[in-house]
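**Student:** attaching a predicted model along with its sequence, questions to come.
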Amino acid sequence: MKRTMALLLAVTLLFGLVSVAHGAGKGKKKGNPHAFSLGVEQLLQNEFHLIEGKKVGLITNPTGVDRELHSIVDVLFEDERVELTALYGPEHGVRGDAQAGEYVPFYIDDKTGLPVYSLYGQTRKPTPDMLEDIDVLLFDIQDVGTRFYTYIYTMAYAMEAAAENDLPFIVLDRPNPLGGQKVEGPMLEEPYRSFVGLYPIPLRHGMTVGELALLFNEEFAIGADVTVVEMTGWKRHTDFKDLPLEWVLPSPNMPTLDTALVYPGAALIEGTNVSEGRGTTKPFELIGAPFVNSTELAATLNDLGLPGVTFRAASFTPMFSKHAGTLSHGIQIHVTDEKSFQPVITGLHIVKTIHDLYPDDFRFTAEDQQGISFFDRLIGNGDVRKQIMQGASVEEIVADWGKEIKAFEKTRKKYLLY
């Protein structure tokens, strides 16, 4: 009997040690949760005096959550120390259920009964009427690190409104999922400004939303009273997947971290008649059109030997958007090494290769009355489209970016918080 009990005890201890070791391994993979905290967590734990006793207007969407996925809307609404009086939604809305470009009207939030003002559509900058019952504007949205993702301009317009209405503006900082080191792509040129590119920054800027708020405010003379509640434990080289965070969709077509990684270059396809994979389960990872030969395209791209990426021949039928209901052929982008992967340059190679292989069928989006294609607004200038059409190599196209990037890196250094 004693031998049996001893054996059971030994097995129990061994199982416990294995479980502890397994748990330690999982913890190591995710990083030390005590070393990292989001701006929203710092606000609630250490900086609550910034909003205590005040009427707060909150600009957010489903990504406005803490590490336990508690919504900042619910947390602030239920906290008696503060009065949440209004919500403001960017593109896709506060609840994130609107598709790209879809107008979101004013409505009353079902859960809280609060007014929800749309900042995407007829009004992109909060009006004085929208701000009449608040003391402070709070911004908490996960960005994806790409110039043409519209949330950073919702932030900028709201900062303008805050300055004009003498309201403090607080940004709760979050990680850049592309990291904070690499800068890539051309600078936006003035004639190509739009809601997918408001300020002259590179396509991949390598900054957090808090850092961008400081840069926008100073470099472009917004003049708002801006406070950034910083994260703790985030470094510029930190991989998002190593953080103790879950990926929450910032928008309907940004379902995974993999989507965000390819987005700075793959989204350039939006400026063409080729599908960027909207209407599939792999938007921006799947690219194709009915006129493409998938085997040929994948082989041609793989022959380029681009760093950190490989291309798989793929066919798909989009459920909506371009070529909806029509079998399309192309590629799936597989990032094999995030550190060496160059999303913007890769995206340009994809656009140029499809253009060169299928010249009779490929088209850039039509020019508007100003002679500007949507592709031009995405890339930030009118030169790249013309260079592709004239047969220039990608190496020739990107040769002029170096000086611009160095100048920007010098400017942005003043606003880096981490």
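**Tutor:** That came through, no problem. Numbers count the residues shown, from 1 in each chain.
**Student:** all contacts plus neighbour counts: C-alpha atoms, from now on.
**Tutor:** Noted.
**Student:** helix/strand/coil for the closest residue to Leu84 other than its chain neighbours?
**Tutor:** Excluding the flanking residues, the one nearest Leu84 by C-alpha to C-alpha, 6 or more residues apart in numbering is Val56, at 4.8 Å. Three-state call for Val56 (DSSP: H, G, I helix; E, B strand; the rest coil): strand.
**Student:** number of residues surrounding Glu211?
**Tutor:** Neighbour count of Glu211, defined by other C-alpha atoms under 10 Å: 22.
**Student:** pretty sure it is touching Tyr418, no?
**Tutor:** No: at 9.2 Å, Glu211 and Tyr418 do not qualify as touching, with contact defined as C-alpha atoms under 8 Å.
**Student:** residues touching the residue nearest to Leu84, list them.
**Tutor:** Val82, Glu83, Leu84, Thr85, Ala86, Ile134, Asp135, Val136, Leu137, Leu138 (C-alpha atoms under 8 Å, 6 or more residues apart in numbering).
**Student:** dropping in the other structure now:
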Amino acid sequence: MSLSRRGLLAGTVAAGALASASPAHADDDRRNPLRTGFDRLAADGYAALSGRRVGVVTNPTGVTADVRHIVDVMHADHRVNLVAVFGPEHGFRGTAQAGGSEGRSNDPATGLPVYDTYTKSGQPLADIFTASGVDTVVFDIQDVGARFYTYIWTLYDCMEAAALAGKRFVVLDRPNPVTGRAAYGPVLDPAFATFVGRQPIAQAHGMTAAELAGLFNTQFLGGKVELTTVRMTGWRRSDFFDATGLPWVPPSPNMPTPDTALVYSGSCLFEGTNLSEGRGTTRPFELLGAEGIDGRWAAALNELAPAGVRFREAYFAPTFSKFQGKTVGGVQLHVHDRESYDPVRTGIMLLVTAKRVWSGFAWRPDLWIDKLTGSALVRTMIDAGATADEVVAAWQPGLTAFRTVRRKHLLYG
């Protein structure tokens, strides 16, 4: 659906002072440590949840600064009536690999029922919320800033289902680990919508979960969600994750470090090819390769000299996924200047050069690349011999329009 067809912001409810600050009152005092949305909720005595039957959508990243899980903390606190947990892709405790979940269970630590939300949306998900007995759904998951990382679409689906079921929805904010400075990459064409992209946002959106929630409610859900966003304090848009002081908990099995998140919005495009994206190694999405690739790929990339990154000729043997147990050649990305690095442009350079230097290059037969990039534009232009700069130029009009809409929903300076 076109961004221009959406109405004005409606349905965002501030939880007292928790969500009342405007961008003009952004938190500029870096002498204070970062406090997540959960930190502020707890410090306020859980006032926003008073008298509510609460269910939490979360995973292993829902932790406090001293790495206690928020479900354990709230379950032990008499001020919160926590009655259910909802697990996304990879599950509540994070044991499932990509494309999997943990199913319906009871949490052994708290005894709470855990419901599986993965692949659920619309009325079926609304029915799960109704069956759980909650009247308020709380969302607290660490995102990594890329459109095709599925947790933001779990957020979207749960917001939509909460509206259908008449439930209040509360988003506890966390940092975008790769900063919130700007949006990059192509904007999704709704004709290509899937669970790796429900709605037209940029490939690297440059927003936090609370900011996305406001945008989703206004632009795509008609303001129908009874939404409360509990924002952070002490975070600036220029902050990378290591500036936050927070512990990094892998949001999924193949997102082991903040370095992975830094490259992911570009190098994940190799999921749409017959090359390995590094799954089954200790550096997923930083290592890329295939049988038959040699040092010419790294040389071709370094000759282009993309900003902020260098490429090392690398050889590795994935323990699972593509080329399991085989030694493959390729490159490792080494980001040396995060400020100038553009992961999406770099991802396109990687694709263009891989196709040029390796005769075995192919797209996945299901054209998954179109789902990841949000349209057929990238694939067809590369197949036609376009340069990386030409591909990037082609998506600029849509990106400019998205940036205009995005700006209205930013909560932090």
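**Tutor:** All right, it came through fine. Everything numeric here is computed off the predicted structure, so don't read it as measured data.
**Student:** any idea what the TM-score comes out to?
**Tutor:** The TM-score (TM-score structural alignment, normalised by the length of the second structure) is 0.90; 381 aligned residues with a C-alpha RMSD of 1.5 Å.
**Student:** one step back: aligned counterpart of the residue nearest to Leu84 of the first structure in the second structure, please.
**Tutor:** Aligned by TM-score structural alignment, Val56 of the first structure pairs with Val54 of the second structure.
**Student:** what about its match, distance to Thr119 of the second structure?
**Tutor:** As judged by C-alpha to C-alpha, to the nearest Å, Val54 of the second structure and Thr119 of the second structure stand 22 Å apart.
**Student:** in the first structure, which spans are strands?
**Tutor:** Taking DSSP state E as the test, the strands found in the first structure are 55-60, 83-89, 107-108, 115-118, 136-140, 168-172, 184-187, 202-204, 225-229, 286-289, 309-316, 328-335.
**Student:** which parts of the last one are buried?
**Tutor:** Right, the one you point to is strand 328-335 of the first structure. Ser328, His329, Gly330, Ile331, Gln332, Ile333, Val335 (16 or more other C-alpha atoms under 10 Å).
**Student:** so what's the residue count around the residue nearest to Leu367 of the second structure when sequence neighbours are not counted?
**Tutor:** Spatial nearest neighbour of Leu367 of the second structure, chain neighbours left out: Gly272 (6.7 Å); criterion: C-alpha to C-alpha, 6+ apart. Counted with other C-alpha under 10 Å, residues neighbouring Gly272 of the second structure total 22.
**Student:** distance of Gly272 of the second structure from Tyr264 of the second structure?
**Tutor:** 13 Å.
**Student:** again with Val71 of the second structure
**Tutor:** For Val71 of the second structure relative to Tyr264 of the second structure (C-alpha to C-alpha), the value is 28 Å.
**Student:** what segments of the stretch 201-350 of the first structure are helices?
**Tutor:** Secondary structure of the stretch 201-350 of the first structure (DSSP state H, counting those that start in this stretch): helices at 209-219, 257-266, 294-303, 343-357.
**Student:** which one of those is the most hemmed in?
**Tutor:** Greatest average neighbour count among the helices of the stretch 201-350 of the first structure goes to helix 257-266 (a mean of 23), per mean count of other C-alpha atoms under 10 Å.
**Student:** what's that one aligned against in the second structure?
**Tutor:** Going by TM-score structural alignment: helix 257-266 of the first structure matches residues 258-267.
**Student:** give me the distance from that stretch to the chain's centre.
**Tutor:** Distance of stretch 258-267 of the second structure from the chain centroid (C-alpha atoms, centre = their mean, to the nearest Å) equals 11 Å.
**Student:** try stretch 28-48 of the first structure
**Tutor:** Chain-centre distance of stretch 28-48 of the first structure: 20 Å, with C-alpha atoms, centre = their mean.
**Student:** which parts of that stretch are buried?
**Tutor:** For stretch 28-48 of the first structure, a neighbour-count test (16+ other C-alpha under 10 Å) marks Gly31, Phe36, Ser37, Leu38, Gly39, Val40, Glu41, Gln42, Leu43 as buried.
**Student:** now do the end-to-end distance for that stretch.
**Tutor:** 30 Å.
**Student:** over to stretch 204-211 of the second structure?
**Tutor:** This stretch, stretch 204-211 of the second structure, spans 14 Å end to end (C-alpha to C-alpha).
**Student:** cool, stretch 323-341 of the second structure as well?
**Tutor:** Stretch 323-341 of the second structure has an end-to-end distance of 29 Å (criterion: C-alpha to C-alpha).
**Student:** swap in stretch 87-102 of the second structure?
**Tutor:** So stretch 87-102 of the second structure: terminal residues 8 Å apart, C-alpha to C-alpha.
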